[in-house]
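> Coordinates for the following, if possible.
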Amino acid sequence: MKHYTDVLKKYADFSGRARRQEYWMFSLIQSAIVIALVVLDFALGTLPILTLVYTLGTLIPSIAVLVRRLHDLGKSGWWYFIGLVPLVGGIWLLVLTATAGQQAPNEYGPDPKAYHA
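You can find the predicted model right below:
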């Protein structure tokens, strides 16, 4: 839960680097909350209002942590848009987010893993 709250504390911080663990733990918790809200919306028999409000409220931190994750690889945040390429873009972005970051400082900052070893 720590990584989830850390990401939310950096709500719109697109600078710096994010470790794989930070990105994936945020994504895991985010997915679990969205699934729970979808089930709750369905159980209440309403439009997916709760899911929509939550998703819109966490959209910016979700993009920010992905951009910081790309920075950890030494890539610009603009690589985010590779996901828009039909068929292969999403797979490519998935592979990038699962790839180990650069172990040395890069143009986006020091290695975050060096401080969390």
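> use CA for all of it now, contacts and neighbours both
Noted.
> roughly how far apart are the residue lying farthest from the centre of the chain and Lys113?
Seen from the C-alpha centroid of the chain, the residue lying at the greatest distance (CA atoms, centre = their mean) is Gly45, 29.8 Å away. According to CA to CA, to the nearest Å, Gly45 stands 45 Å off from Lys113.
> before we go on, could you also do this sequence so I can check it against the first one:
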Amino acid sequence: MRGEILQFDEASGEGLISGDDGQRYRLSFRDLIRPARLFAGQSVDFLPRDGFATDVVVLQAAPASSAYASPRTERQGKPEHGPWGYFMKSMRLYVDGNGRARRSEYWWFTLFYWVFLLIPLVPGMIFIGVGGDTYNDGLTALGGLFFIAAGIVWLALFLPNVCVMIRRFHDVGLTGWLVLLGVIPYIGGLITFIITLLPSQNYRNVHGPVPGGHSRETAEVFG
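Below is the predicted model:
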């Protein structure tokens, strides 16, 4: 499996790897197949075993300062795949609030969220309204089915919506717990809306590197 070294302590010979599967693995210098100097940011190949990285091979050397690379360097790597790619990323992560999400990632997901929600919701409202005005039970029942479909869509997208908001808060350097402000009537929604509009911190923060790099965000969900 491919991965990236998140941190490594030369004194203890221990570190941490973020695997391509989104999991983190303990790293020990003695598990290297070929001895090499290790730095945060290096690409490695390894065998995952019970939370540990074994048979580690260093694929890419990196300077010691790579963990604190410039924003431009952090943003290099595999590019995002546009609006639909952002949406699918959030769906793939689903209940994962780790790391950071730039504004474009959050707002493209939000756009698709409302599109998919309104597709069944709008005709449901129309059919129920028309059915009620004409005393047509068939139209009212059809509208009810559309409302049920809208409820299913809402349930399916609820957790990804919360998690991408958590990552958006992480991106501006805030704790994910602040999403709970949204439950405060009136002012809570306004505060969370303002936070989602704030620009990214253009440097690595405690929640991970600047979004857009090739590394996997690894901070804790509500850290």
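> Got a TM-score for the pair?
The TM-score (TM-score structural alignment, normalised by the length of structure 1) is 0.90; 115 aligned residues with a CA RMSD of 1.5 Å.
> Okay, the residue farthest from the centre of structure 1 and Leu28 of structure 1: tell me how far apart.
26 Å.
> residues near the aligned residue in structure 1 for Tyr106 of structure 2, how many?
Taking TM-score structural alignment, Tyr106 of structure 2 has Tyr23 as its aligned residue in structure 1. Residues lying near Tyr23 of structure 1 (other CA atoms under 10 Å) number 22.
> Show me what counts as buried in the particular helix or strand that has Tyr23 of structure 1 in it.
Using DSSP states H and E, Tyr23 of structure 1 falls within helix 20-44. Neighbour counts over helix 20-44 of structure 1 (16 or more other CA atoms under 10 Å) mark Arg20, Glu22, Tyr23, Trp24, Met25, Phe26, Ser27, Gln30, Val34, Leu37, Val38, Asp41 as buried.
> who's in contact with the second one?
Just to be clear, that refers to Glu22 of structure 1. Counting by CA atoms under 8 Å, 6 or more residues apart in numbering, Glu22 of structure 1 makes contact with His3, Tyr4, Val7.
> In three-state terms, label the first one for me.
Remark: His3 of structure 1 carries the secondary structure label helix [criterion: DSSP: H, G, I helix; E, B strand; the rest coil].
> In a strand, Ile201 of structure 2, correct?
Just to correct that, residue 201 of structure 2 is Gln rather than Ile. No - Gln201 of structure 2 sits outside any strand when classified using three-state DSSP, being coil.
> What does it correspond to in structure 1?
Using TM-score structural alignment, Gln201 of structure 2 pairs with Gln102 in structure 1.
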